[in-house]
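Peer 1: Just the structure for this:
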Amino acid sequence: MSNAIKVYRHALSGHCHRIELLLSLLGLPASFIDVDLAAGEHKAPPFLNLNAFAQVPVLDDQGIILADSNAILVYLERRYGTGRWLPNDPLIQAQVQRWLSVAAGPLANSAMKARLVTVFNAPFDPEPLIDDAHALFALVDAHLADQPFLAGDQATLAEISLYSYIAHAPEGNVSLEPYPYIRDWLRRIEVLEGFVSMGVTKVGLVR
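Peer 2: Purely as a prediction, here's the structure:
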């Protein structure tokens, strides 16, 4: 397959890492175009012509333009996957969708924002974000006590949507030490064939 897929991204964005991770797990070659967020490149043409919401990532698949990381995950699996990452079973699909919603809601509004404070100097009050992250992680940890992956016995898009910001939560001063099942879950993801990591930023609890 030719290297026709392009991804507009920021290398330290967990949303962008989701796409890089799935592409690698699917064995799909892609080129990555870094968008300079600090310089406001995402808020000016021509990037706004790709995504009027001024957010990365954006996927360009031979002229098909898609934004929103979770939407891109679904598209890539449905177009290039075999159902491995989004099975056809209605119940499992619903369970995966639940976790995609968690990634876009509770995770984005807690651990992700806490990391934005330390990595990008975002003007948020970190303490309530850290508290909310711990409340969420306690729920996730309890869920994983009874099963190896979020939606059953194998990794799905649920794992890909949550992995990056949970794995990198310590960069936002959210410790993973209280959550043994989450730590085991992270290790199970990291040994998947094709796994690629996101660069670590030496901030927060990561020194």
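
Peer 1: Please count neighbours and contacts with C-alpha atoms only from this point.
Peer 2: Noted.

Peer 1: what's the nearest residue to R183 if we skip its chain neighbours?
Peer 2: Once flanking residues are discounted, R183 sits nearest to L176: 7.1 Å by C-alpha to C-alpha, 6 or more residues apart in numbering.

Peer 1: Make sure I have this right: the one you found is in a strand.
Peer 2: No - L176 sits outside any strand when classified using DSSP: H, G, I helix; E, B strand; the rest coil, being coil.

Peer 1: Spit out the contact partners of it.
Peer 2: Counting by C-alpha atoms under 8 Å, 6 or more residues apart in numbering, L176 touches A169, P170, I182, R183.

Peer 1: who touches P170 in this structure?
Peer 2: R115, L176, G204, L205, V206.

Peer 1: give me that answer again for 6 Å
Peer 2: L205 (C-alpha atoms under 6 Å, 6 or more residues apart in numbering).

Peer 1: Could you pull up the residues touching the residue located most distally from the centre of the chain?
Peer 2: Farthest-out residue of the chain from its mean C-alpha position, per C-alpha atoms, centre = their mean: P45, at 25.7 Å. Shown in contact with P45 (C-alpha under 6 Å, 6+ apart): no residues.

Peer 1: any idea how far it lies from I65?
Peer 2: Distance, P45 to I65, using C-alpha to C-alpha, to the nearest Å: 15 Å.

Peer 1: on that earlier part again, any of the contacts of L176 buried? List them.
Peer 2: Buried members of the contacts of L176, counted by 16 or more other C-alpha atoms under 10 Å: A169, P170, I182.

Peer 1: export those residues to CSV and tack on distance to A52 and secondary structure?
Peer 2: Listed next are these as CSV, based on distance: C-alpha to C-alpha, whole Å; DSSP: H, G, I helix; E, B strand; the rest coil:
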residue, distance to A52, secondary structure
A169, 29, helix
P170, 32, helix
I182, 35, helix
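
Peer 1: let's see this one next to it:
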Amino acid sequence: MSGSRIVLHGTALSGHTHRVELLLRALELAFDFVPAPAEVRRAEAFRALNPFGQIPVLQDGDLTLADSNAIMVYLVRRYAPQSNWLPDEPVAAAQTQRWLSIAAGEIMHGPAIARLIAQFNFPDEPGRAERISTRLLAFMDGHLQDRSFLAAGHPTLADLACYSYVAHAPEGGIDLAPYPAVGAWLARVEALPFFKPMPRSPVPARG
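Peer 2: Predicted coordinates for the structure are as follows:
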């Protein structure tokens, strides 16, 4: 363990922050949460932690690390190298990395952006996030037809990285009802003993 307490900079409504918080809870690592709303992220002090002004940022002793997926890999390798969160078995390891890429790609540009548009007036091409979300969720639903978790027969970083924005997709106007296997997977993640939900935002009315 590090000599000083871990510090997580983020916001309660950020899925990127939430995935790191879930892992910290899973690994039973004590940490301090420091809110980093937009005005904080624009300040020089925060830009010294992450020049891109993005959250989350993790501080662990002398280490300062940005990017949620990189933070999760670090935490597992540093504090739980023998755990199943980042598998060593080649196929499970490759699948975990694949889903981390999907979390940063299709999930970010689909459900996450749709939510940003609906909740925070984020500027984006109309309909683009919804189209990406539809393709993504159809793929995930097929993938999960005969699987309990995304990358292996047990939870991995893939599930934590992908959960938050998929679970909150309705807040971006994305209906999850047509994807029952995705819904069952979300319920399995929510049943994990360390799980803590991300606060909900209003679901927009459908036109």
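
Peer 1: May I have the TM-score of the superposed chains?
Peer 2: With the length set by TM-score structural alignment, normalised by the length of the first structure, the two chains reach a TM-score of 0.94; 204 aligned residues with a C-alpha RMSD of 1.5 Å.

Peer 1: corresponding residue for the residue farthest from the centre of the first structure in the second structure?
Peer 2: Matched across to the second structure, P45 of the first structure falls on E44, judged by TM-score structural alignment.

Peer 1: roughly how far apart are F32 of the first structure and A111 of the first structure?
Peer 2: For F32 of the first structure, the distance to A111 of the first structure - C-alpha to C-alpha - is 25 Å.

Peer 1: ok, the two, which is more surrounded?
Peer 2: A111 (29 against 16; other C-alpha atoms under 10 Å).

Peer 1: ok, for P126 of the first structure, nearest residue in space, not its chain neighbours?
Peer 2: Counting by C-alpha to C-alpha, 6+ apart, the residue nearest P126 of the first structure is A114, at 5.4 Å.

Peer 1: can you tell me the mean distance of the one helix or strand that neighbour maps to from the second structure after alignment?
Peer 2: Here A114 of the first structure, judged by DSSP states H and E, is contained in helix 113-120. Once fitted to the second structure, helix 113-120 of the first structure is off its aligned match by 0.9 Å on average (mean C-alpha distance after the TM-score superposition for the first structure).

Peer 1: how would you label S31 of the first structure: helix, strand or coil?
Peer 2: Here S31 of the first structure is recorded as strand under three-state DSSP.

Peer 1: and it, how many neighbours?
Peer 2: Look at S31 of the first structure: counted by other C-alpha under 10 Å, it has 13 neighbours.

Peer 1: residues touching the nearest residue to it once chain neighbours are set aside, list them.
Peer 2: Leaving aside its chain neighbours, S31 of the first structure sits nearest to K6 (4.9 Å; criterion: C-alpha to C-alpha, 6+ apart). Taking C-alpha under 6 Å, 6+ apart, we find K6 of the first structure in contact with A30, S31, F32, L59, D60.

Peer 1: Let me see the ranges of the helices in the second structure.
Peer 2: Here the second structure has its helices, by DSSP state H, at 15-26, 38-41, 44-49, 68-79, 90-104, 106-107, 113-120, 128-143, 157-167, 180-190.

Peer 1: What angle do helix 128-143 and the fifth one make with each other?
Peer 2: Relative orientation of helix 90-104 of the second structure and helix 128-143, computed by axes from the mean of the first three to the mean of the last three C-alpha atoms, to 10 degrees: 160 degrees.

Peer 1: how close does helix 90-104 of the second structure sit to the first structure?
Peer 2: Helix 90-104 of the second structure sits 0.6 Å off on average (mean C-alpha distance after the TM-score superposition for the first structure).

Peer 1: List the buried residues of that helix.
Peer 2: A92, A93, Q95, T96, Q97, W99, L100, S101, I102, A103, A104.

Peer 1: ditto for stretch 50-61 of the first structure
Peer 2: Taking 16+ other C-alpha under 10 Å as the criterion, stretch 50-61 of the first structure shows L50, N51, A54, Q55, V56, P57, V58, L59, D60 as buried.

Peer 1: quick revisit: report the separation between the residue farthest from the centre of the first structure and L66 of the first structure.
Peer 2: 17 Å.

Peer 1: Could you do L48 of the first structure as well?
Peer 2: Relative to L66 of the first structure, L48 of the first structure is positioned 12 Å away (C-alpha to C-alpha).

Peer 1: Which of these two has more residues huddled nearby?
Peer 2: Ranked by neighbour count (other C-alpha under 10 Å), L48 of the first structure and L66 place L66 first, with 17 against 14.

Peer 1: which of the residues in stretch 122-140 of the first structure are buried?
Peer 2: P126, L129, I130, D132, A133, H134, L136, F137, A138.

Peer 1: nearest to L23 of the first structure, of those residues?
Peer 2: F137 (26.4 Å; C-alpha to C-alpha).

Peer 1: now that closest one, nearest residue through space, not along the chain?
Peer 2: Y179 (7.3 Å).

Peer 1: which position in the second structure aligns with that neighbour?
Peer 2: Per TM-score structural alignment, the equivalent position to Y179 of the first structure in the second structure is Y179.
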